[in-house]
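# this one's sequence-less:
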């Protein structure tokens, strides 16, 4: 018999729902899984999380305040303890296509379409299921960069589930350093890389910042990806400037549109210029190049 579980839900905008999903799944203490979906009847977007009973509502409210900037009216409903609601909720996560990549979960029964690069990532893990605008923006940015460059020394800083590192490894077939401050994310990246047939190409690194010997030992890089948050992107600018070789393509995301000018200025001071900017909803992805 399964342990008692509760389902937490609330109506949000699409951007808010996916932002909260990724924030919840970045932690391992709040929910078994989380998802966002559009209600077929009302067209309204809904955030849902499946938790062991009872859920930590105070922690959910604090996270919603941090991510969405306000209070959220969550509803809590006990679930039938004979149903595996974790698997049921994963069924609602539809595949995502961006930049010629096809992101899907192991619950998906339909084969990926022809002409795409498939990446299998399950949701109940670390940050990065492919559904958030920052991730899809990065996937599109990767495609744009690879149309004009052939990087051989890429790094993904703050890799989460490893989705972006795996995308580059699948397209370029070269080793990719994938670092994260969270040891769980590093383990997940290693597993996901193996599941996607690029385990031998991904170099997972448990590191805070860029001073780790593996990161420094593989520098300089000709492609750097960092999908994190605006504040750490600013603080990492000098370090990224040091490990980037001239002509390096730098993809930055995890920032709101209104935060983009601040990021561009911080990186311009380190000798990097803006080449392209992608906007998806309230979120921006920047493509820069080291002069």
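Noted; the coordinates are in hand. Note that the coordinates shown come from a computational prediction; the quantities given were computed from them, not determined experimentally. Residues are numbered from 1 along each chain as shown.

# use CA for all of it now, contacts and neighbours both
Noted.

# all strands of the stretch 51-200 of the chain, in order?
With strands called from DSSP state E, counting those that start in this stretch, the stretch 51-200 of the chain shows them at 75-78, 96-98, 101-104, 117-120, 154-157, 176-180.

# here comes the other one, which I'd like you to weigh against the first:
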């Protein structure tokens, strides 16, 4: 495929705000990131797109988020290079919920008392850096302080980071599902690299429509870090596969969308137990009544 990169120099706050906005519009780009140019001190917003990007759509989104006009530069990249992974390679390790998430490029020692997870940059969401992922890891850590779930599913697993976090802390099987076959393969590889391959079963599934999901229900822990729209659509199905008293952790939700998601899950038989806010993003902890 042809791969183009769209970029612009912004302030640090603007760059990260635009990354968050593009992350919510998954049709715009394969990945979006922000980094500092060490030579100039400027912050650069970059989006990697399959084929020519919709520059006008990016410009309109920038006007909405930043309140002004932004002039993007577009560059066609070498198709032989995995630029989705390359754009994420330099990310520093992340600490969240007692987990230490790092890439293979990291040479720093793992701080004492933290659970290490090696998650490589790939064509799948979830390196641990986004507020939705850190919010889920913190929610998992809080849950495991009081409960030990045994029947678990990670819906929309991405890189498998949440399933791997559970497998690192629990001696139990986790079902990890994603609509994207690349994400499934990425999860299998990451699980193997973290020595939890035997505990994670990764399958390709659209939403909850797979016989394996039904066969393993009911679940006493469901985690899903996707987007508010799909989460709302999945609410009745989540209610059907959740065990009474079971916990569901949801993210990929902007703070402005949280009330609508909470209402959809209340209608499906869930009660809100906790609401974590990280910048513009919400992580919801719900219990099946």
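Perfect, thanks for sending it. These numbers come from a predicted model, not from an experiment.

# TM-score, when you put one on top of the other?
TM-score for the superposed chains, counting by TM-score structural alignment, normalised by the length of structure 2: 0.83, backed by 279 aligned residues with a Cα RMSD of 3.3 Å.

# hmm, back to that, export the strands of the stretch 51-200 of structure 1 to TSV and tack on distance to residue 49 of structure 1?
Compiled in TSV, those are given as follows (distance: least, Cα to Cα, whole Å):
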stretch	distance to residue 49 of structure 1
strand 75-78	10
strand 96-98	20
strand 101-104	19
strand 117-120	21
strand 154-157	28
strand 176-180	25
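
# of all the ones you listed, which one is nearest residue 260 of structure 1?
strand 154-157 (18.3 Å; Cα to Cα).

# the closest one vs structure 2, average offset?
When structure 2 is superposed, strand 154-157 of structure 1 averages 0.5 Å from its matched positions, counting by mean Cα distance after the TM-score superposition for structure 1.

# just the helices in the stretch 101-250 of structure 1 please.
133-148, 163-172, 183-195, 213-218, 230-243 (DSSP state H, counting those that start in this stretch).

# whereabouts in structure 2 does the shortest one align?
By that I understand helix 213-218 of structure 1. Here helix 213-218 of structure 1 aligns to structure 2 at residues 211-216, judged by TM-score structural alignment.

# in contact with the equivalent of residue 112 of structure 1 over in structure 2, which residues?
For residue 112 of structure 1, the aligned position in structure 2 is occupied by residue 110, per TM-score structural alignment. Shown in contact with residue 110 of structure 2 (Cα atoms under 8 Å, 6 or more residues apart in numbering): 100, 116.

# if you set the cut-off to 7 Å instead, what comes out?
residue 116 (Cα atoms under 7 Å, 6 or more residues apart in numbering).

# mind checking how far it is from residue 40 of structure 2?
According to Cα to Cα, to the nearest Å, residue 110 of structure 2 stands 31 Å off from residue 40 of structure 2.

# whatever residue of structure 1 lines up with residue 225 of structure 2: neighbour count?
By TM-score structural alignment, residue 225 of structure 2 lines up with residue 227 in structure 1. Neighbour count for residue 227 of structure 1, taken as other Cα atoms under 10 Å: 23.

# circling back to that earlier point, of the helices of the stretch 101-250 of structure 1, flag the one that's most buried.
Greatest average neighbour count among those goes to helix 163-172 (a mean of 24), per mean count of other Cα atoms under 10 Å.
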